[in-house]
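Q: sequence first, predicted model second:
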Amino acid sequence: KEAERAGQPFVNQRWLGGMLTNFKTIRQSIKRLDEITELAATGALERRGKKEATQLRREQEKLQRSLGGIRRMESLPDALFVIDVGHEKLAVDEARKLGIPVVAVVDTNCSPDAIDYVVPGNDDAMRAIQLYAVGMADAVIEGKDSVPAVVVGEDEFVELDEAGNPRKKAARGARKPAPVRARKAPPRRRVAPIK
């Protein structure tokens, strides 16, 4: 619920192996979920045979349960927030392999070694989990609101000043060319004569 409020992808069921490391295949499964949902929305599902319609509904339910939270995720995340590190070890391992920073609630029964940003606390109580989720969602919303709205091209870099506002670009002709460094030849190695 809090991830949806913040507009962030989430997984609240079992973490499927390869959700991050095999994201291309996961995207194909999400595309299949979208296709079945489209069939149900247009009524084409009802025009199919009873057996086929039932199979498609079951497939849709299964895919929705597993992938519904990451349905709108177009690329790999910039960070991963995990509640129960012991239970979601696979998610943490995948994020570590890809260099994605992990923010996690770590209880006394789990090791904080694989976590980049540790939040010490109880990961079992429902009220505590709700508190962490609300705090993370609020932080994400606040972070999104603090980013200045700048229209940029696909590969354009925008430099920000100390206040976080975009700096104005200098005219192209006003830049000095970078100085050319002379490269030194590597030192010659002396080889001892063979006797």
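A: Alright, I've got the coordinates.

Q: drop to CA atoms for contacts and neighbour counts, all remaining ones
A: Noted.

Q: tell me which stretches of this structure form helices.
A: Ranges of helices in the chain, per DSSP state H, are 2-6, 23-42, 50-67, 89-98, 126-146.

Q: for the shortest one, buried residues please.
A: Within helix 2-6, the residues that qualify as buried are 2-3, 6, counting by 16 or more other CA atoms under 10 Å.

Q: could I get those residues in CSV, plus columns for distance to residue 112?
A: Listed next are the buried residues of helix 2-6 as CSV, based on distance: CA to CA, whole Å:
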residue, distance to residue 112
2, 24
3, 24
6, 26
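
Q: pasting the second one now:
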Amino acid sequence: MTKRYWNIILEEMMEAGVHFGHGTRKWNPKMSPYISAKRKGIHITNLIRTARFLSESCDLVFDAASGGKQFLIVGTKKKAADSVARAAIRARCHYVNKKWLGGMLTNWYTTKTRLQKFRDLRMQQKTGRFHSFPKKDAALLKRQLAQLETYLGGIKYMKGLPDIVIIVDQQEEYTALRECITLEIPTICLIDTNSDPDLADISIPANDDAIASIRLILNKLVFAICEGRSRYIRNS
């Protein structure tokens, strides 16, 4: 794996609140090696370790993007949803930011069928075919399209299983993480002090509740993906 410099600055992470964990009563003992202190009833994450694992993650996604690999970014809670969509669009990644539908990866055949229906409905809408249906039928199709757009809009161009999945908040996206583990899809996961660091392939200890923290971590990963994609295009 290529070692590179990703401009990961401790002061910048502190300003974004990356180091703030959960309350000391709400923690996973496995996170002990990643915690540097307790302050006013809150665990403080060791930012040196955060920087190390974030750098390793950037190296991994850079190498993967350089090889033309595909990424899926998952973060469905309200605080993460907008950041996930913006980061994914910027790096031309697939994303899920509304709701993880159980079996989205492990039952890929069903997901692929839903995606095809989604594409068909979008095409019918674009070509004006909805106007040729009775009003009641057209209204039903529009509702179906809106629902599919909400849940599958971020993966509408996904042709197969992703090569790497980036997950914001292990606790919130546990179902998605378990599906990746089942399918042996490599994962990079933001983990707070209440998480299990052993589940993902690379766990980045960080505040997964603060928007600024989530955005900073995603921006670093997305920059590395974009750099990798640029290399892939140059070498193609």
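A: Thanks, I have it. Owing to the predicted nature of the structure, the values given are computational and were not obtained by experimental measurement.

Q: for residue 90 of structure 1, state which of the buried residues of helix 2-6 of structure 1 is nearest.
A: Of all these, the one with the least separation from residue 90 of structure 1 (CA to CA) is residue 3, at 20.3 Å.

Q: got the contact list for the closest one?
A: Shown in contact with residue 3 of structure 1 (CA atoms under 8 Å, 6 or more residues apart in numbering): 9-10, 133, 137.

Q: which residues touch residue 17 of structure 1?
A: 90-91.

Q: do you know how far the alignment partner in structure 2 of it is from residue 180 of structure 2?
A: Under the alignment (TM-score structural alignment), residue 17 of structure 1 pairs with residue 102 in structure 2. From residue 102 of structure 2 over to residue 180 of structure 2 the distance is 12 Å, taken as CA to CA, to the nearest Å.

Q: in structure 1, what sits opposite residue 88 of structure 2 in the alignment?
A: Checking TM-score structural alignment: residue 88 of structure 2 goes with residue 3.

Q: report the contact partners of the residue nearest the centre of structure 2.
A: Structure 2 has residue 73 as the residue nearest its centroid, 2.4 Å off, counting by CA atoms, centre = their mean. Each residue near residue 73 of structure 2 by CA under 8 Å, 6+ apart is listed here: 84, 88, 93-96, 165-168.

Q: now those residues in TSV, with distance to residue 52 of structure 2?
A: Formatted as TSV, the contacts of residue 73 of structure 2 follow (distance: CA to CA, whole Å):
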residue	distance to residue 52 of structure 2
84	22
88	23
93	24
94	26
95	25
96	27
165	19
166	17
167	18
168	18
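
Q: mind checking which of those are in strands?
A: 94-96, 165-168 (DSSP state E).

Q: show me which of those residues is closest to residue 53 of structure 2.
A: Nearest to residue 53 of structure 2 among those, with distances taken as CA to CA, is residue 166, at 13.3 Å.

Q: ok, now which ones touch that closest one?
A: 71-74, 187-189.

Q: next, count neighbours for the aligned residue in structure 2 for residue 65 of structure 1.
A: For residue 65 of structure 1, the aligned residue in structure 2 is residue 150 (criterion: TM-score structural alignment). Using other CA atoms under 10 Å, residue 150 of structure 2 is surrounded by 14 other residues.

Q: touching, residue 150 of structure 2 and residue 100? I think so.
A: No. Because the distance of 10.9 Å does not satisfy CA atoms under 8 Å, residue 150 of structure 2 is recorded as not touching residue 100.

Q: excluding its backbone neighbours, what's nearest residue 48 of structure 2?
A: residue 10 (7.4 Å; CA to CA, 6 or more residues apart in numbering).

Q: again with residue 223 of structure 2
A: Per CA to CA, 6+ apart, closest to residue 223 of structure 2 is residue 91, 7.6 Å.

Q: before we move on, back to that, in structure 2, which of the contacts of residue 3 of structure 1 still touch?
A: Retained in structure 2 (both residues aligned by TM-score structural alignment, their matches' CA atoms under 8 Å) from the contacts of residue 3 of structure 1: 9-10, 137.
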